[in-house]
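Engineer: Quick one, what's the 3D model for this:
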Amino acid sequence: MADTTQGALAPTYHPLPVTIARAHGTHVWDTDGNEFLDFLSGYSALNFGHLHQGLVAAAMTQLRQVTLTSRAFDHDRLEEFAQRLVEVVGLLTTGGEGSLVVPMNTGAEAVETAIKAVRKWGYDVRGVPEDQATIVVAEGNFHGRTTTLVGLSDDPTARGGFGPFAPGFVQVPFGDLAAVADAVDDTTVAVLMEPVQGEAGVVVPPDDFWPGLRALTAEKNIALVADEIQSGLGRTGTTLACELWDVQPDLVCLGKALGGGILPVSAVVGKPEILGVLTPGTHGSTFGGNPLACAVGIAALDLLSTGQYQARAAASGRVLKERLDALVDRGLLTGARSVGLWAGIDMDPAFGTGRDLCEALLERGVLAKDTHEATIRLSPPLSIVQPELEMALDILEESLVALRDEDSDGGSGEDADQGDEPGVSEGDEPSAPEDDAVDPPTEMSAETSDSTDAAAVAKGTRGTKGKSLRGKGEPSELSPTAG
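Structural biologist: Just a heads-up that it's a prediction; the model follows:
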């Protein structure tokens, strides 16, 4: 496995020691040909898996036409993209079929756009005195890394050394409706929160929190803004996480999966009374809504429109929750929170750190990433098939047992051998992942999986005890214009 080095890169990341060279579906290969299951999915940017054939085809087709005009001119994919966003997402907001769309590039830009819009709406429509608008945000939030957005954070690593920060934000405990109510006053123009906090470790609020926010903000004529950049577009088993509580926000911030893992695409979608205050000259973006981004975004929204990915996330999520709860019951984890195909798990510090667990998973063929020292987020592509999910969870259990036993006696204990499954012998070559790992079948029961997928998984990545569970092989070639 090749070492990762900074070289000319500024040291803004501390990556795991793996260098990825190829990817397909739920699988990636490093520069040595070792195979891994991707359980991070680019922080949910790869909800549809790596190099989904339909998304690649949409990008390749558009690359031959036009990629950028800037918003100085219209192009033939822009209104189509906006209308598709209204159909798939706008109808889930208070904007309904009259929703407006502001296309941007990154998730941080989408949140910044929403902040600008609600402030201007507060001044122009609500009559809040100029420069006095405030926005209520949550402790533990993560909305991006611009200077404004890290100013909303209470993470000292994200904030430290980057002030002074923009005023106008009031922070309250996440999930505490009474604290939100106490923070609201005549200057409050919006409540901006993630429905489920991703960076904080997949923190799910009480069931009455978002319905309570909706009632409070409607009563006070305050905009309710949902940052669905990580939680949205199928991850929670619904198109938007807000649907879990039957809540329609006024504005939704989207990103990550909207670009299909191919390029940055983001947008703010929702109430025309709010987004309509952004007139020519008040906001813009050179690349926002470019033809290539629109083509890929339309293709991603088309995948969601069938409901298959949402259904698969819900079904696989039930398996994920059951298995993680069992690990908590055994004392291998101190906590686990999950919603759809998204989970945050907490390590016992006695066994090691979150990074220790991620390195143990890496050695056994699964990619994940820690956050906040002892927590690991699990977010595999929504296209994952049952055997792959079960195998990765077996590897998680095995890794936890190994860390526990290493802590207790410096070697493998009896439990470490229990749970091992027969796999390929050293030197066996894995088959390439099946296309179903990219394009999901119509049958998405958590109880059944295509036998060819099961065979590919059993042969491809799983190995024997004491040896690396990373197989070696190459992904099958994807035609750039495949349907």
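Engineer: all contacts plus neighbour counts: C-alpha atoms, from now on.
Structural biologist: Fine.
Engineer: Go through the longest helix along the chain and flag the buried ones.
Structural biologist: When the chain is scanned for its longest helix (criterion: DSSP state H), the result is helix 386-409. For helix 386-409, the neighbour count (16 or more other C-alpha atoms under 10 Å) marks 386-389, 391-406 as buried.
Engineer: Let me know how buried residue 303 is, in neighbour terms.
Structural biologist: 19 (other C-alpha atoms under 10 Å).
Engineer: Cross-check it against the secondary structure; I expect a helix.
Structural biologist: Yes: assessed by DSSP: H, G, I helix; E, B strand; the rest coil, residue 303 belongs to a helix.
Engineer: OK, contacts around it?
Structural biologist: residue 309 (C-alpha atoms under 8 Å, 6 or more residues apart in numbering).
Engineer: Likewise for residue 280?
Structural biologist: Counted by C-alpha under 8 Å, 6+ apart, residue 280 has zero contacts.
Engineer: Residue 49 now?
Structural biologist: Per C-alpha under 8 Å, 6+ apart, neighbours of residue 49: 24, 25, 26, 41, 261, 381, 382, 383, 437, 438.
Engineer: Show me the helices in the stretch 1-150 of the chain, by range?
Structural biologist: 41-44, 53-63, 78-88, 107-121, 147-152 (DSSP state H, counting those that start in this stretch).
Engineer: Any idea which of the ones you listed gets closest to residue 209?
Structural biologist: helix 147-152 (20.2 Å; C-alpha to C-alpha).
Engineer: Which positions within that closest one qualify as buried?
Structural biologist: In helix 147-152, counting by 16+ other C-alpha under 10 Å, buried: 148, 149, 150, 151, 152.
Engineer: Equivalent analysis for stretch 362-381, please.
Structural biologist: Under 16+ other C-alpha under 10 Å, the buried positions of stretch 362-381 are 362-371, 374-381.
Engineer: quick one: which of the residues you listed sit in helices?
Structural biologist: Using DSSP H, these in helices are 362, 363.
Engineer: one more, for comparison:
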Amino acid sequence: MTNQSILERRERAVPRGVATATSVFAARAENAEIWDVEGKRYVDFAGGIAVLNVGHRHPRVMAAVAEQLDAYTHTAFQVMAYEPYIELAEKLNAIAPVEGEAKTIFFTTGAEATENAVKIARAATGRPGIIAFAGGFHGRTLLSSAMTGKVNPYKRGLGPFPAEIYHIPLPSESSGVTLDQTLKALDFLFAADIEPERIAAFIIEPVQGEGGFHMADPGLFEALDKLRQTYGILIIADEVQTGFARTGKMFGIEHQPVKPDLLTVAKSLAGGFPLSGVIGRAEVMDAIGPGGLGGTYAGSPVAVAAALAVLDVIEEEKLNDRANAIGERIRAAITVAATRNDTVRIANLRGPGAMIAFDVMDQDGNPDGAAAKRVTGAALERGLVVLTCGTLGQTIRILVPLTAGDAVLDEGLAVLTDALVAAKEAA
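Structural biologist: Purely as a prediction, here's the structure:
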């Protein structure tokens, strides 16, 4: 069995709408390493797109899952509930950065979490409008695609989309948008399209993921808080990619000066098992009556067991601290690479904790998505899995498991530097 033979089968059996960043196929994985079906080893700087903060197959997670498999795998929480679901909710309620008492409900995917957060916000406020941000990513279902602030490939040819979703620019140093520009755009929105009294919520990633790892100006959150106080508009923090120690704090919103009303979580919550959730202020979460929320597989017992183990690992292995240490190591390596004359041009190194990215630019200082793609291709050839993102695909993002050892991390960074050189040579 070869990667090529499976790729040919994939092309015949699977629609092209689901893209794959690499042309190799996984056979096994441990912590921050993956082996393909031909036995080649790769250092993993993608982490399943920020899903594996505790690494592939962490022993604590595997043990918890095995124990749960021996008990039961499914009852549907709406039919016969189970105590671990409640235990996980209690733990998340205790650490969630919201004012007052919190409650949590579980789902399966990040898109389910963002959609249900909107349902809850609309029910709690009695309003339809949702304001999202250009470059944000909130999922691929119809409503979550509508909230996503990027047309290609997430919206092209897929409309019409649900109404009452609006976008404004995200102010951040790395995106080149100022806070004043964003607030003016918001004023225009309120003047031209919808009054603030009809807005249910703002939804925002504390650090944009797919959009390019842009971290919003703290002044934006202060402005949103004022609007919340004046008009009762809720704040939804989309923590699907930023949650669970990736940014050096349990939640990315903890880097900002305000607390949200609702948080959406998924990805690294369950260490590789499908699980998502909405955490929020109790009075907001209780706005929908019995039966209005749920899902057949929502809060799977197996995934919940994995998530309980993940929270223990984050605490016991001090992964918030580890994220900051990893981030410093990555920043140092990329800073050195950026001073070299034999690599592609590097700019805008950014991101909190171990959520690090930088842009690949052409010689005129413009974003160069084609060169960034050459970097990831050269990295894969040399044994490193790393992804691009950003509006024009120019951003290299690093999402290495927080459990990766220094030797593996340094090996990956050395390969990435070689790939930056190779991408320039191939231009």
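Engineer: picking up where we left off before, can you list the helices of the stretch 1-150 of the first structure in CSV and add distance to residue 300 of the first structure?
Structural biologist: Formatted as CSV, the helices of the stretch 1-150 of the first structure follow (distance: least, C-alpha to C-alpha, whole Å):
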stretch, distance to residue 300 of the first structure
helix 41-44, 13
helix 53-63, 7
helix 78-88, 10
helix 107-121, 16
helix 147-152, 27
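Engineer: out of everything not next to it in sequence, what's closest to the counterpart of residue 188 of the first structure in the second structure?
Structural biologist: Matched by TM-score structural alignment, residue 188 of the first structure corresponds to residue 199 in the second structure. Leaving aside its chain neighbours, residue 199 of the second structure sits nearest to residue 129 (4.1 Å; criterion: C-alpha to C-alpha, 6 or more residues apart in numbering).
Engineer: so the one you found sits right up against residue 203, yeah?
Structural biologist: No: the pair residue 129 of the second structure and residue 203 fails to qualify as a contact (C-alpha atoms under 8 Å) at a distance of 10.9 Å.
Engineer: neighbour count winner among those two?
Structural biologist: residue 203 (26 against 22).
Engineer: Check for me that the more buried one belongs to a strand.
Structural biologist: Yes: secondary structure of residue 203 of the second structure (three-state DSSP): part of a strand.
Engineer: Give me the secondary structure label for the residue nearest to it when sequence neighbours are not counted.
Structural biologist: With sequence-adjacent residues excluded and distances taken as C-alpha to C-alpha, 6+ apart, residue 203 of the second structure is closest to residue 236, at 4.6 Å. The local conformation at residue 236 of the second structure, judged by three-state DSSP, is strand.
Engineer: Give me the aligned partner of residue 236 of the second structure over in the first structure.
Structural biologist: Per TM-score structural alignment, residue 236 of the second structure is aligned with residue 225.
Engineer: Could you do residue 34 of the second structure as well?
Structural biologist: Residue 34 of the second structure maps onto residue 28 in the first structure, by TM-score structural alignment.
Engineer: so that match makes contact with residue 39?
Structural biologist: No: Residue 28 of the first structure lies out of contact with residue 39 (C-alpha under 8 Å); the separation is 10.4 Å.
Engineer: Show me whatever sits in contact with both of those two.
Structural biologist: Counting by C-alpha under 8 Å, 6+ apart, nothing touches both residue 28 of the first structure and residue 39.
Engineer: just checking, residue 358 of the first structure is part of a strand?
Structural biologist: No: under three-state DSSP, residue 358 of the first structure falls outside any strand and is assigned helix.
Engineer: distance of it from residue 15 of the first structure?
Structural biologist: Here residue 358 of the first structure is placed at a distance of 11 Å from residue 15 of the first structure (C-alpha to C-alpha, to the nearest Å).
Engineer: what do you get for residue 269 of the first structure?
Structural biologist: 33 Å.
Engineer: Comparing the two, which residue is more hemmed in?
Structural biologist: Per other C-alpha under 10 Å, whichever of residue 269 of the first structure and residue 15 has more neighbours is residue 269, with 31 against 12.
Engineer: Return the residues in contact with that one.
Structural biologist: 85, 86, 89, 90, 99, 100, 101, 102, 251, 252, 253, 254.
Engineer: The second structure: which residue goes with that one?
Structural biologist: That one, residue 269 of the first structure, aligns with residue 279 by TM-score structural alignment.
Engineer: got it, and residue 53 of the first structure?
Structural biologist: In the second structure, residue 53 of the first structure lands on residue 59 (TM-score structural alignment).
Engineer: How many residues are close by its match?
Structural biologist: Residue 59 of the second structure: 15 neighbours (other C-alpha under 10 Å).
Engineer: how about residue 326 of the second structure, what's its partner in the first structure?
Structural biologist: Aligned partner of residue 326 of the second structure by TM-score structural alignment: residue 316.
Engineer: Which strand or helix spans that match?
Structural biologist: helix 308-329 (DSSP states H and E).
Engineer: Strands along the stretch 251-400 of the second structure, start to end?
Structural biologist: 262-265, 276-281, 345-350, 356-361, 384-385, 387-389, 395-398 (DSSP state E, counting those that start in this stretch).
Engineer: Let me have those in a markdown table, adding distance to residue 208 of the second structure as columns.
Structural biologist: As requested, these are exported to a markdown table (distance: least, C-alpha to C-alpha, whole Å):
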| stretch | distance to residue 208 of the second structure |
| --- | --- |
| strand 262-265 | 14 |
| strand 276-281 | 18 |
| strand 345-350 | 12 |
| strand 356-361 | 11 |
| strand 384-385 | 21 |
| strand 387-389 | 10 |
| strand 395-398 | 11 |
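Engineer: hang on, the earlier thing: where's the longest helix of the first structure relative to the chain centroid, distance-wise?
Structural biologist: Centroid displacement of helix 386-409 of the first structure relative to its chain, using C-alpha atoms, centre = their mean, to the nearest Å, is 23 Å.
Engineer: again, but for stretch 196-203 of the second structure
Structural biologist: 23 Å.
Engineer: Need the residues that contact that stretch.
Structural biologist: 118, 121-122, 125-133, 190, 224, 231-238.
Engineer: residue contacts, residue 271 of the second structure?
Structural biologist: Counting by C-alpha under 8 Å, 6+ apart, residue 271 of the second structure has contacts 51, 52, 53, 54, 55, 56, 57, 58, 61, 306, 307, 310.
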